[in-house]
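A.B. asks: Need the 3D shape of this:
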Amino acid sequence: MRVKTKVKRKLIAISVIISFVSLSYFYTQNVFESKFFEEWKSLRSSLNASGECLLPLNVNPFDSRVTPYLIKMPNRIHCPKTELSRFYSIGANGESLTFVDENGILKKLNVPHHLNCVYQNFSRKGDSDDEIVYSEEKPLLSELNLIALNIEFVSVKCHENGDLVYSNTHFYPSTLKQLPKSDEYLPSVIILVIESMSRLNYLRFLKQTKSAFESLGNFFYLKGLTKLADNSFPNMVPLLAGLRPYEGEFPPNVRPDEGPYDDLPFVWKEFAKKNYLTALLEDCPEFTLFNYIAKGFKQKPTDWYLRPYWLHIYGQSSASSLSYCYNKNSKLDLFLEQVKIFLEKARDVPKFLFSFFIEVTHTDFNKAQLLDSHYAKFINEQKDQLNDSIVFLMGDHGNRYGAFLETNIGRIEERMPLLGIHLPIKLTENEPHLAKFLRINSERLTTWLDAYQLLLDVAHSNYTIIEKKEKKRQYSLWREEVPVDRTCNEALIPDNYCVCEQKIEVNGTEKFVQEAARILVDH
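C.D. replies: Have a look, this model is predicted:
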């Protein structure tokens, strides 16, 4: 685009490749308040009417500008022994003194010790999402049928000669309703979210996980996916409810910063209407999506909701946020075990599961390495169920902390989260265009609103090709092409998160161009 001017001199042909990736640094220095940025935004807005978004799709995750910030770490979380460790992993198959079997029976192993063991079940308290209520302590003799007693969460303590020698907390989806089998093909949806996971950091640090995920086959990466807002909440709500919290899109009775959020049109409600079992799993209860400085839910939002369990164990010093372990286990393994148990319990019916693991990677992108073997093992062990399901492996946004953000690549990563999608072979054999459009759209500018539309399609069993070509806020990622000339403005991506590179020829005598040049030299 040529910018016309009254100045009667030859335009200085300056081919300026201006991307927000480089301009975002100026934003952090409060330069955006200057008239320069007002003029720049006006210029880019005029370009967006017809310009093509050139996405940074082929960035090297080990670029030399990145390596100074990389710290080598193990690929697993190691949990040291504690004072109460002698009764963990004592069974023939590694069971602890107490454990829950596949039938929901809480069992206690026979050991040559005179132990006095008690159990105490607990659940959420009334309409509070932040309180739990406990039953009275009762003796645990040999076993307890959790399903018959409608117990989802139970704490066990054992004493020997008056001293506490064992403590553990168990879970089981005992209250899941029995659903009839359907003759309609209803693929399950399993969403695995890792806090702050960008696609580049996935390529950099989760090699085993990547190999396991890709071994499922029929996989696609949305390389142009760009976040809509800064942190987790305003990015995941568009995915889960199709609404942006801070743009006046919520129902009038739901306050975005406060909640409660029961009345939002969550996509899991649409799945529930089709007789899917639903689950919402998050660790680190202080920072969960709907509870950080907010009220969460007045009623249990899904069929299985693990918040009471995590509130309980985080209330114990052995599982504080300073440790990634609880008793002998990493909290990540406990979290993935909860996913596994739900999948097993709901094996014969369609299910929708949204899991969000928060703690380890929230403030340090290097710590993604600690997750690798855990997620890889989970995917490999659950391959039979995952193969037949629609699987999202994803982040919410990229890394948001540290000096790494001062690099261009760091700023790209912060804005471009991971989204890998696996589709069941049966689905794409029946509807081959789904894979075709996902492949096309894998390198187009996309957002969480587009991913929401895909989920809505599944909930409504809507796989028909969309023939009509029109500009809109969200596109079905697998039923139509996302326009190649889609702009950040059209995708509802704010300027400061836009990663489109656009080549503009401008007049070197323009004041805002000279100011841009000065700033580039200064920084």
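
A.B. asks: For the rest of this, base every contact and every neighbour count on C-alpha atoms.
C.D. replies: Will do.

A.B. asks: which ones are touching residue 435?
C.D. replies: 428, 478 (CA atoms under 8 Å, 6 or more residues apart in numbering).

A.B. asks: Please apply the same query to the one 4 residues further on.
C.D. replies: With CA under 8 Å, 6+ apart as the criterion, the residues that contact residue 439 are residue 220.

A.B. asks: and the gap between it and residue 224?
C.D. replies: Distance of residue 439 to residue 224, given as CA to CA, to the nearest Å: 12 Å.

A.B. asks: for residue 458, same thing?
C.D. replies: 22 Å.

A.B. asks: Let's compare: structure for the following, please.
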Amino acid sequence: MSVHEEEFYNELLKQYFIHRHSIHLESENLDKTNSKLACVHPKLEPFNPLLMQYFHKLPKLQCAKMKNWVYIHNGTFFIYDNTQKLYGDITCDIYPLFRKDDFNTIEGEVVKDIKNGTILKDDFIRVTCESSSGESYTNRHAGVAFHPELYSRTSNLKHQNLDLNVFIVGLDSISRMTSIRKLQKSRDYFLNVLNGIELEGYNIVGDATRSAIFPILTGKRPDELPEIRQGYPDATTADGFPLIWKEYKKSGYLTVWADDDPGIGVFHMLANGFAEQPTDFYLRPFFVAADFVLEFKYGFFRTYLHSFLSLFMEDPPVNLPLCYGSKPKHQYFLDYLKGMFTMYPTKRKFMFSFHGEVSHGNNNNVEYMDEDIANLFKFLNTNQYLNDTLLIFMADHGSRFETFRSTVQGKQEERMPLFAFRFPPWVEKVYPDIINNLKINSKRLTTPFDIHETLKDILSFSGTKKGDVSKRGISLLDEIPQERTCAHAGIKPHWCACLDWKPVLQTDPVLVRLLHAVLSKLNDITSSHRSKCAVLELKEVVDILKYKPNKNMVEFEHVASRTETFYQVTIVTVPGNGRFETTVRHDQDEDILILEEQDISRTNAYGSQSNCIELRKLLKYCFCKFNKSV
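C.D. replies: Reported below is the predicted structural model:
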């Protein structure tokens, strides 16, 4: 570090300490109650005025005024009655849609002049219709068809143990607090009508969606699985992952994986997806076929485009980003899930649905789905499908990029997403310890690894017990010990929401070295692509916090002694105004600073700043040299 750099860092630190007091007034809302628990999460206020300025009420989602002409119900093709009243005699042809691979959907042979009430053989179709008055209609539709081979595969299998369907309804980027703010109808129905149980101490274990979903599905972190990201020399597909739905399929379940957005799919965002269809029912081919090219390529900007167009257009284009014709995209998604219950009511089902488009870029927009999700829960309950179904309502993480993420509470919310369970009432009567443990665990530290163990336990349940704190994952059907810490649960300090971070003192001797270490690490990451990626410089010190393990905390896996301290450093860099939140470990015995790449969060969107680079892991760090963005 040069003398000039040291002087520059000292000046930025001086400015930071002048303004620090106003920053940390906000942390008064994060006080923790006294508890015997080793890990106590902060008590957050969902309607904190500092955050509510970022949220607003939304009108009902507006799609095209010209109503869709046709629909699919329980695997059957129908023409709306009012369509024929409006346009006269209707003649329709359908083209079955089939998965070619995870990135291409192909059309089968046309079926001419399909009649109203025809039973379909395929889940996905493209429809073209002509009317006697000269009007025309074309759109793509989805519905669960009857597949004899799948029905017969499970017809003679006997289910043991808890014998429950598993239905997971997942959303992207929704913290528990945001669900209170924006999903009031669906939360109320789930928690107060269905008597669901919410995990108040649910904590993510890493950055972004894959670090949340992969541990649920496999029990492993992304870096413990084969590489599937594009641009890596050994990248493969996810077919070899030890996915939990494979175990359910072996046990005779029909399996469903449904995510909605081709561009930001869990297994597909800059990744290779699957070589073979991964589950019995797979919604991706429909959305690949139905999404237009602009949406597929520029997934991050769709929700903003819709909001913008809706402000200025009384009747927006037929396929607005959140609509297919007159019907919201998310309704196609939810209706398909309903169809699994109506078409296969007696078959055991493992269904994992994860909807991303509406909420990924803008938390406010998840309100568009609130009533429809509540209606899904009502539909399942009214028709008694929940009598033999474990229903899970969850999110992967809180918002990672929105403006409120830069607040103290916003940081905590990212680490504490929505996660809630609802067992059928008979479970509490037959297995009261299950529900009792789940209620106890709702107040304790829980993670995606625990969800995986719970899903395994559903298939092989043999009784409840006290969880083993030495294991990374503990089934929530067992009691999680009070002494469990983030270290036990496999959560590194950077992601642990129950650590007691404190503001640093201005006299702390390592502050200048901290800034140098963070900036050096950011530039080291992109050094092999320096021809494309600019060297980053420090613009602002936003925050520096400090945490030192105490006698109540078990040492983290890499901590060899008690003479180590963790620092959380948030800075802004130029060019690009990138905002980075990092956790740096200070080994006081060796007097060295250690920063690992997985302990770096980019907390504002990079947008098009990284368009020159293909390697996914560099996107949040690289500012392209010839980029005009600021």
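
A.B. asks: returning to that earlier point: with neighbour numbers in mind, choose between residue 458 and residue 224 of structure 1.
C.D. replies: residue 224 (25 against 19; other CA atoms under 10 Å).

A.B. asks: Give me the nearest residue to that one, chain neighbours excluded.
C.D. replies: Spatial nearest neighbour of residue 224 of structure 1, excluding adjacent residues (CA to CA, 6 or more residues apart in numbering): residue 445 at 4.8 Å.

A.B. asks: burial of the one you found, as a residue count?
C.D. replies: Neighbour number of residue 445 of structure 1 under other CA under 10 Å is 28.

A.B. asks: That one against residue 56, yeah?
C.D. replies: No. Residue 445 of structure 1 is beyond contact range of residue 56, at 10.5 Å (criterion: CA atoms under 8 Å).

A.B. asks: and for these two, which residues touch both?
C.D. replies: Joint contacts of residue 445 of structure 1 and residue 56 (CA under 8 Å, 6+ apart) are residue 224.

A.B. asks: The stretch 51-200 of structure 1: helices as residue ranges?
C.D. replies: 199-205 (DSSP state H, counting those that start in this stretch).

A.B. asks: With the stretch 301-450 of structure 2 instead?
C.D. replies: 302-312, 329-343, 357-360, 367-382, 408-415, 425-430, 432-441, 448-460.

A.B. asks: Quick one: those as CSV, columns for distance to residue 97 of structure 2 too.
C.D. replies: Formatted as CSV, these follow (distance: least, CA to CA, whole Å):
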stretch, distance to residue 97 of structure 2
helix 302-312, 24
helix 329-343, 15
helix 357-360, 22
helix 367-382, 26
helix 408-415, 38
helix 425-430, 40
helix 432-441, 42
helix 448-460, 32
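
A.B. asks: Select, out of those helices, the one closest to residue 173 of structure 2.
C.D. replies: Checking the helices of the stretch 301-450 of structure 2 against residue 173 of structure 2 by CA to CA gives helix 357-360 as the closest, at 5.7 Å.

A.B. asks: and that closest one, which stretch of structure 1?
C.D. replies: On structure 1, the counterpart of helix 357-360 of structure 2 by TM-score structural alignment is residues 359-362.

A.B. asks: now the residue nearest to residue 224 of structure 1: how far from residue 486 of structure 1?
C.D. replies: Counting by CA to CA, the gap from residue 445 of structure 1 to residue 486 of structure 1 is 7 Å.

A.B. asks: Could you do residue 520 of structure 1 as well?
C.D. replies: Counting by CA to CA - residue 520 of structure 1 and residue 486 of structure 1 are separated by 28 Å.

A.B. asks: ok so, going back, and for residue 445 and residue 486 of structure 1, which residues touch both?
C.D. replies: By CA under 8 Å, 6+ apart, the residues touching both residue 445 of structure 1 and residue 486 are residue 53.

A.B. asks: Could you state which residue of structure 1 sits nearest its centroid?
C.D. replies: By CA atoms, centre = their mean, structure 1 has its centre lying nearest to residue 193, at 2.7 Å.

A.B. asks: Structure 2: which residue goes with that residue?
C.D. replies: So, by TM-score structural alignment, residue 193 of structure 1 is matched to residue 170.

A.B. asks: Please apply the same query to residue 47 of structure 1.
C.D. replies: Checking with TM-score structural alignment, residue 47 of structure 1 has no match.

A.B. asks: Is residue 47 of structure 1 part of a helix or strand, or is it coil?
C.D. replies: Here residue 47 of structure 1 is helix, with the state taken from DSSP: H, G, I helix; E, B strand; the rest coil.

A.B. asks: sorry, back to before: which residues are in contact with the match of residue 193 of structure 1?
C.D. replies: Residue 170 of structure 2 neighbours (CA under 8 Å, 6+ apart): 352, 353, 354, 355, 393, 394, 395, 396.

A.B. asks: After alignment, which residue of structure 1 pairs with residue 370 of structure 2?
C.D. replies: Aligned partner of residue 370 of structure 2 by TM-score structural alignment: residue 372.

A.B. asks: Count the residues that sit near residue 502 of structure 1.
C.D. replies: 18.

A.B. asks: wait, what's in contact with the alignment partner in structure 2 of it?
C.D. replies: Under the alignment (TM-score structural alignment), residue 502 of structure 1 pairs with residue 500 of structure 2. Contacts here follow CA under 8 Å, 6+ apart; on that basis residue 500 of structure 2 touches residue 547.

A.B. asks: for residue 39 of structure 1, same thing?
C.D. replies: residue 512.

A.B. asks: Which of the helices or strands spans it?
C.D. replies: helix 35-48 (DSSP states H and E).

A.B. asks: residues of that helix that come out buried?
C.D. replies: 36, 37, 40, 44, 45, 47, 48 (16 or more other CA atoms under 10 Å).

A.B. asks: and what of stretch 56-73 of structure 2?
C.D. replies: 61, 62, 63, 64, 68, 69, 70, 71, 72, 73.

A.B. asks: Aligned to the first one, what sits in structure 1?
C.D. replies: Meaning residue 61 of structure 2. So, by TM-score structural alignment, residue 61 of structure 2 is matched to residue 77.

A.B. asks: what's near enough to touch the residue found closest to that match once you drop the neighbours it is linked to in the chain?
C.D. replies: Once flanking residues are discounted, residue 77 of structure 1 sits nearest to residue 370: 5.6 Å by CA to CA, 6+ apart. If you count contacts by CA under 8 Å, 6+ apart, residue 370 of structure 1 has them with 73, 74, 75, 76, 77, 360.
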